[in-house]
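> Got a sequence here, can you model it:
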Amino acid sequence: MTAPTLARPPRRGTRGLRIRRTEFWVYLFLLPTIVLYGLFTVYPIIGSYWYSFLDWNGFDAVKDFIGLANYAEAIHDPLFWNAFKVTVLFTVVAVPLKVIGAFALAMVLNSPRMPWRGFFRTAFFLPVVTTTAIVGIVMQFVFDPASGPVNLVLIKLGLVDQGVNFLGSSKTALWTVIAVFTWKWLGQTLIYWLAALQTIPRELYEAAAIDGASSSKITWHVTLPLLKPFTIIITLLTIESTLHVFDLMLTMTGGGPFYSTQVLEIFIYEQAFTSTVPRLGYASAAAVLFGLFVFLIGLLQLIGIRAAQKARQ
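Next comes the predicted model:
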């Protein structure tokens, strides 16, 4: 009777060969993404830094190196600073509207006594997945001073005698875009708050109710303190997303009237592509300055996330 033979363990060389084969296929499937990311993201970023030192219109073969002249011109350009001011104003107004408005909605939609919660969550999130350019074009018709439904309702209610040119007046254009932007992206911030509210144990609410705490006291002493780390992160994410409003602003107002809605992204686009004499070098310098501003916001976001982690600990 022969003794049973034990299976030999795989050799180290064979195992290493299998790992290398697996890594080969992983990198092979990642290669298209790496190539496309390099061509359409990394290369334009590096190229914009180089072009910012040139006097170039984007078409001529001659590219004159002028050093920091484009940056100096941007710093002394009143239109650049006007675009920067509009960008900051847009952010300062839109961020609180989104954060506070979404939080109030999340508190209502998170209540188990709220009927049709799923329906309302979907309804508020639906504009988020709608193409921004299409929203901007549709809103031009919605706010049309002659036949737009908004003006028709205002005239019917007797609030105005004639249609208001919401997008054609420098006094109302920016505020109108802010309102549309808030409505468009409110659902995204709402999802953030709903996810944050799910982390609060239901037992805490029940214990506070047993102790006789009112709804306002529960919100003030239970909900808000526990949501402090999430508040920092949600606010910073909202700030960063609000800085990118190019597609909506371009389709609704194009930066006008009289530069009242010309954010930095519109300013860069116009300098590079739509001006009488395109100035790709100058636009690249403005884009680099805008990128540094966004970088500072991202740095603030990193500090905020670390502060939120310490607060949770």
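
> switch to C-alpha atoms for all contacts and neighbour counts from now on
Noted.

> Who are the contact partners of the closest residue to residue 54 other than its chain neighbours?
Computed as Cα to Cα, 6 or more residues apart in numbering, the closest residue to residue 54 that is not its neighbour in sequence is residue 65, at 4.5 Å. By Cα atoms under 8 Å, 6 or more residues apart in numbering, the contact list for residue 65 reads 53, 54, 55.

> Could I get the contacting residues of the last one?
Residues touching residue 55, when contacts are defined by Cα under 8 Å, 6+ apart, comprise 63, 64, 65, 66, 70, 279, 280, 281, 282.

> Quick check: residue 229 vs residue 222, distance?
From residue 229 across to residue 222, the span is 14 Å (Cα to Cα, to the nearest Å).

> Another sequence for comparison is provided below:
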Amino acid sequence: MEAAPQPNKRAKRTRLKFHYRTTKELWCLLFIAPQLLLFLLFTIYPIFMSYLYAFFNWNGYGPLNEFVGFDNFKETLLDPIFWNAFRNSLVFMVWLVAIQVPIALLVALLLNASWMRGKIFYRTLIFLPVVTTTAVVGLVMRFLFGAYKGMFNEVLLKIGLIDKPIDWLGSVDTAMLIVILVGIWKSFGMKLIYWLAGIQSLPKDLFEAARIDGASALQLFRYITVPLLIPVGSVILLLSAVNALHVFDLVKAMTDGGPAFKTDMVDVYIYRYAFSGKGEARVGFASAAGVLYGIVVMVISLLMGLLVKLTGGRKSAQH
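Prediction:
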């Protein structure tokens, strides 16, 4: 009798590898399944439903019966209070980015210097506001800048800079300024970390060679640090702008959009119609406003993303 044929060892190894890879992938899917489920339930599903609600006159309860088409979008576009909130959101974003990003770069350079002592302590101190609850920060700042026995007014009165207390958050001339300054302070530590990561990734031998050739600190910053940080800076600029366009809890806790809608932001505007409880809730109208604002933020993100791609391509071309 002839002996039975031996199985192909290569095919056997292939099957074992396939089985191992499949088992590994299944375990990976099992571990990410809870996160994926939460993402679908609390991110994808609300986004999809907000687009649906925008076409209905709906108060948040009961079935979707009253279809209004694009009426909610038309009403939003014709509402001057919406455009006021939109302008305030842009003002907040522009000032926050224009002040925070360059100052964070200078502080990052200082805290990255070899001669600087206590760098870890200062980095931690600056980063603490980032991990502090924004609503709590807003309430504390509301107390500090309060017109009646506010700590800021008490200090200014004692040193003689003012004659009477100022209602910093109740005046149309100062409310937005205070909100912007608090917003800069609150998220400053995150931009600092971004810049530090970019600075520490720069090639040190390039700086050493320039110092040997006699380059000063200002020349190192102008001709080496800044050009190499342009791609990183573009990403920081994009993240800062997008995050600044969505300010809600800070404004809600500090001013609630007042006085006279001077600090009203689009996120606060949407919340007021959807959840404030002042009269009948208009979830459909609020969803339309959110969709329109989301489209604007997406366009801004795409334009700034194109800037990031262009600056990254220039760097690659230079190398």
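
> Post the TM-score for the overlay when you can.
The TM-score (TM-score structural alignment, normalised by the length of the first structure) is 0.92; 307 aligned residues with a Cα RMSD of 1.8 Å.

> So what's the residue count around the counterpart of residue 63 of the first structure in the second structure?
Under the alignment (TM-score structural alignment), residue 63 of the first structure pairs with residue 65 in the second structure. A count of nearby residues for residue 65 of the second structure, using other Cα atoms under 10 Å, gives 9.

> How about residue 65 of the second structure, nearest residue that isn't a chain neighbour?
Excluding its sequence neighbours, the residue lying closest to residue 65 of the second structure (Cα to Cα, 6+ apart) is residue 56, at 7.5 Å.

> coming back round to it: neighbour-wise, which of residue 229 and residue 222 of the first structure wins?
Using other Cα under 10 Å as the criterion, residue 229 of the first structure and residue 222 rank with residue 229 on top: 20 against 15.

> got the contact list for the residue nearest to residue 65 of the second structure?
If you count contacts by Cα under 8 Å, 6+ apart, residue 56 of the second structure has them with 64, 65, 66, 67, 68, 69, 72, 284, 285.

> switch the cut-off to 6 Å
Neighbour list for residue 56 of the second structure: 66, 67, 68, 284 [criterion: Cα atoms under 6 Å, 6 or more residues apart in numbering].

> on that earlier part again, and the match of residue 63 of the first structure, how far is that from residue 212 of the second structure?
Distance, residue 65 of the second structure to residue 212 of the second structure, using Cα to Cα: 76 Å.

> Quick check: which element contains whichever residue in the second structure pairs up with residue 217 of the first structure?
Matched by TM-score structural alignment, residue 217 of the first structure corresponds to residue 219 in the second structure. Using DSSP states H and E, residue 219 of the second structure maps to helix 217-220.

> post-alignment, that helix versus the first structure, mean distance?
Its aligned residues in the first structure lie a mean 2.2 Å from helix 217-220 of the second structure after superposition (mean Cα distance after the TM-score superposition for the first structure).

> ok, then the element right after that helix?
Past helix 217-220 of the second structure, further along toward the C-terminus, the next helix or strand under DSSP H and E is helix 226-244.

> And that next one, what's buried?
228-242, 244 (16 or more other Cα atoms under 10 Å).

> Using PyMOL, define a selection of the buried residues within the contacts of residue 56 of the second structure.
Per 16+ other Cα under 10 Å, the buried members of the contacts of residue 56 of the second structure correspond to this PyMOL selection:
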select buried, resi 284
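
> Filter the contacts of residue 56 of the second structure by whether they're kept in the first structure.
Using both residues aligned by TM-score structural alignment, their matches' Cα atoms under 6 Å, the first structure keeps these contacts from these: 66, 67, 68, 284.

> which of these lies closest to residue 205 of the second structure?
Of all these, the one with the least separation from residue 205 of the second structure (Cα to Cα) is residue 284, at 58.7 Å.

> Point me to the helix or strand that includes the aligned partner of the closest one in the first structure.
Aligning on TM-score structural alignment places residue 284 of the second structure opposite residue 281 in the first structure. Following DSSP H and E, one finds residue 281 of the first structure within helix 280-312.
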